[in-house]
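Trainee: predicted structure and sequence below. I'll ask about it afterward.
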Amino acid sequence: MTAAMEHSDVTPSFFYDFGIVREKVAMLRGALPAGVGIHYAMKANPLPAMVSAMVALVDGIDVASGGELAVALKAGAVHISFAGPGKRDAELESAIRAGSTINLESETEATRALSIAERLGMTPRLAVRVNPDFALKGSGMKMGGGAAPFGVDAERVPALVKRLIATGADWRGFHIFAGSQALDSGAIADTQAATVALAGKLAQEVGATPPLVNLGGGFGIPYFAGEQPIDVAMIGERLGGVLENRDSILKDSKFAIELGRWLVGECGIYLTRVVDRKESRGEIFLVTDGGLHHQLAASGNFGTVVRRNYPIAVANRFGFDVEETVSVVGCLCTPLDRLGDQVGLPRADVGDVIAVFMAGAYGASASPASFLGHSPAREVLTKV
């Protein structure tokens, strides 16, 4: 926060403290069973400086587009996996040329990847993303348990894997993702156990050991009052027991978890300056030079059913008593542009700086930056 305030004369801005990310990774490594890899899902924060720093810290980078693949390659990433529906032929070709693992989302995507690899005279690295018959309970976004655009239905996976192996492709294993943004540690542990069991069942049906089983992620972070962080130590302990007793066909498999939000979400703050203070029918509005075009999630318009306020403060008045209830709104011509709804804050006037916390994930890159032609927010990575 100190570094951010030193540069708060330039708003709107995101500041990311990589020291916090480093601490999160160290905590996770200390909790996970030995040998379980950590992959960074860079869609959470694809800032090139962030990705470059992550390459040296984690065991793999997971991308979801050709654009992200290019950023990861430029950052020096070697172990890259590419997931996501609707991969275009050019994206498949780029991934094959780079030697990245493609997590196949359908049988037709497999056909296209194999055809492209044959044309290039290369052996593609192909894994299969599995749509499991279970979901992560309590997750903000469920990624399994029913019909989905993501992955191949579990019952169809063995036939596809056998086909990949028969064609001579380098089969890299399974990617099984059941949900995201869960704060129920027990549910996360239960889902990991079910995922390992499913991987064993599928491997038995294929008759081959998957080189890697990507267990997905789903670790949530507490954005709102009353929410508690997950118990990483308990999750790691439970996973250790599961892996000790895994199916024999998975004995030589490697395992990894794929995280984005949990690694970077808490490292960021978004700073925006008050440009107008106005009263309307008894309510106070602080109008800022930022808004949902930079920080869509904080406005409640990114995967939130019931809008709740992200942690928010008057950055240059920490320690001051709450003096009034106000709404913090952005500069866009839409009532959706609201960063804080009826929040208690110290008095803030024109020129004061508002800080929105938990802004390290799904901020700038997940927001409609071009809406109404306003300038993008600055992004700064510190303590690398």
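Mentor: Nice, thanks for sending it over. These numbers were taken from a predicted model, which means no experiment stands behind them.
Trainee: please make it C-alpha for all contacts and neighbour counts, starting now.
Mentor: OK.
Trainee: tell me how far Val196 lies from Ala208.
Mentor: According to C-alpha to C-alpha, to the nearest Å, Val196 and Ala208 sit 15 Å apart.
Trainee: which of those two has more residues huddled nearby?
Mentor: Here Val196 and Ala208 are set side by side on neighbour count (other C-alpha atoms under 10 Å), and the busier one is Val196, at 23 against 17.
Trainee: any idea whether that one is helix, strand or coil?
Mentor: Counting by DSSP: H, G, I helix; E, B strand; the rest coil, the backbone at Val196 sits in helix.
Trainee: got a list of what the closest residue to it other than its chain neighbours touches?
Mentor: Of all residues beyond its chain neighbours, the one nearest Val196 is Arg246 (7.1 Å), with distances taken as C-alpha to C-alpha, 6 or more residues apart in numbering. By C-alpha atoms under 8 Å, 6 or more residues apart in numbering, the residues touching Arg246 are Val196, Ala197, Gly200.
Trainee: Arg246: which element?
Mentor: With the criterion set as DSSP states H and E, no secondary-structure element contains Arg246; it sits in neither a helix nor a strand.
Trainee: helix, strand or coil for Ala359?
Mentor: Reduced to three states with three-state DSSP, the structure at Ala359 is coil.
Trainee: relative to Ser106, how far out is the nearest residue to it once chain neighbours are set aside?
Mentor: Leaving aside its sequence neighbours, Ala359 sits nearest to Gly268 (C-alpha to C-alpha, 6+ apart; 4.5 Å). Counting by C-alpha to C-alpha, the gap from Gly268 to Ser106 is 36 Å.
Trainee: second one coming, line it up with the first:
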Amino acid sequence: DSFSELERLNRYAENQNEYINIGVRVNPNFSMNREFATSSQFGMDEEQIFETDLCFLHLKITGIHVHLRSQILDADMLGRYYHNCYRLAERMNKLSGVEIQFINFGGGIGTVYDATKEPPLALEKISYALKRLRARNGCGLRAKFILETGRFVVCHAGTYYTRIVDRKISCGKTYLIVQNAMNGFLRPAIAELLKENTGTFPLKGQEPLYTSGSQCEFFILGRKGNDETVDIVGNLCTALDVIAKDLMLPRGEIGDILAVSNAGSYGCSLSPLLFSSQMRSKEFLWKEN
């Protein structure tokens, strides 16, 4: 991820009398929108790579990794990005000390959170773009292709469940208190926090903490009708422990189970599990026969 890491790895390999094949993360001179490179905490600038001696006695660079953005639903944009990554690998393969054997194109493949507003990713276009690159690769680098699928595979597969442990009315507002709110599923709480500070749900995502104001649906299991407007809050000692405000739901009672959709990615692992010494959420894998 940095030139200093390369030097440390080379010293380690020398001390162990080993020879190591490695991949490097590149901050390329392009972006998803065809713009020039921007400053980044990740990777090594493409321009610096081409100005640096990459010949190490105990290291050989055999692959590259590029990742610029997440949650992309524009297939044409992803196709151009894959093409640019491959061209970068071709250029780097001409450098001394580099022999490209794999290309990690990173992630970026988006998933639909709100079907009423977001078009699904056109997978046939992605397939066509990759087939073209495979043909070029077959008579060129012959490198292994790696795609990071990220939330695309698991987001819709997970649901967050938490029990309603109390309900109360304060100054005319109804609150449903659940066992674990932001300390079980942080993303809805981040959405409410952003809205509280900006007056509306921001259009621009802040991945992986926030995608949109409609990134989750809420249900009370087994309840229909008798709708009411509620705030759903948790037990933490902070007023920020809110995962939904002014939400219309069937009347929920103590003991009912609240379900929140799209929790298969960035759920429990992203949440402040140890805050306020509350009971930790658990994760379960259910396999349908």
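Mentor: Ah, there it is. These numbers come from a predicted model, not from an experiment.
Trainee: rewinding a little: more neighbours, Gly268 and Ser106 of the first structure?
Mentor: When Gly268 of the first structure and Ser106 are compared for neighbours, Gly268 comes out ahead with 26 against 21, by other C-alpha under 10 Å.
Trainee: hang on, the earlier thing: now distance to Lys142 of the first structure too, for the contacts of Arg246 of the first structure, in TSV please.
Mentor: Converted to TSV, the contacts of Arg246 of the first structure look like this (distance: C-alpha to C-alpha, whole Å):
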residue	distance to Lys142 of the first structure
Val196	18
Ala197	19
Gly200	22
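Trainee: what's the closest of these to Ser367 of the first structure?
Mentor: Of all the contacts of Arg246 of the first structure, Val196 has the smallest distance to Ser367 of the first structure: 34.9 Å, by C-alpha to C-alpha.
Trainee: the second structure: which residue goes with the closest one?
Mentor: Alignment note (TM-score structural alignment): Val196 of the first structure maps to Tyr86 of the second structure.
Trainee: and Ile230 of the first structure, by the same measure?
Mentor: For Ile230 of the first structure, the residue aligned by TM-score structural alignment is Leu121.
Trainee: repeat that for Arg163 of the first structure.
Mentor: Residue correspondence to the second structure (TM-score structural alignment): Arg163 of the first structure is matched to Cys55.
Trainee: measure Tyr161 of the second structure to Leu121 of the second structure for me?
Mentor: 28 Å.
Trainee: the two: which has the busier surroundings?
Mentor: The residue with the greater number of neighbours, taking Tyr161 of the second structure and Leu121 and applying other C-alpha under 10 Å, is Tyr161; the counts read 24 against 20.
Trainee: just to revisit the earlier point, contact partners for the counterpart of the residue nearest to Ala359 of the first structure in the second structure?
Mentor: In the second structure, the residue equivalent to Gly268 of the first structure is Gly158, according to TM-score structural alignment. Under the criterion of C-alpha under 8 Å, 6+ apart, the contact partners of Gly158 of the second structure comprise Ser261, Asn262, Ala263, Gly264, Ser265.
Trainee: what of Gly79 of the second structure?
Mentor: Taking C-alpha under 8 Å, 6+ apart as the definition of contact, the neighbours of Gly79 of the second structure are Lys125, Ile126, Ala129, Leu130.
Trainee: so who does the third one touch?
Mentor: With contacts taken as C-alpha under 8 Å, 6+ apart, Ala129 of the second structure has the following neighbours: Gly79, Tyr82, His83.
Trainee: and Ile80 of the first structure, how many residues sit next to it?
Mentor: Taking other C-alpha under 10 Å as the criterion, the count of residues near Ile80 of the first structure is 22.
Trainee: if we can go back for a sec, so the match of Val196 of the first structure sits against Ile103, correct?
Mentor: Yes: between Tyr86 of the second structure and Ile103 there is a contact at 7.4 Å, judged by C-alpha atoms under 8 Å.
Trainee: for the closest residue to Asp170 of the first structure other than its chain neighbours, grab the count of nearby residues.
Mentor: Nearest-residue entry for Asp170 of the first structure: Arg125, 4.7 Å, with adjacent residues in sequence omitted and distances by C-alpha to C-alpha, 6+ apart. Here the number of neighbours of Arg125 of the first structure (other C-alpha under 10 Å) works out to 22.
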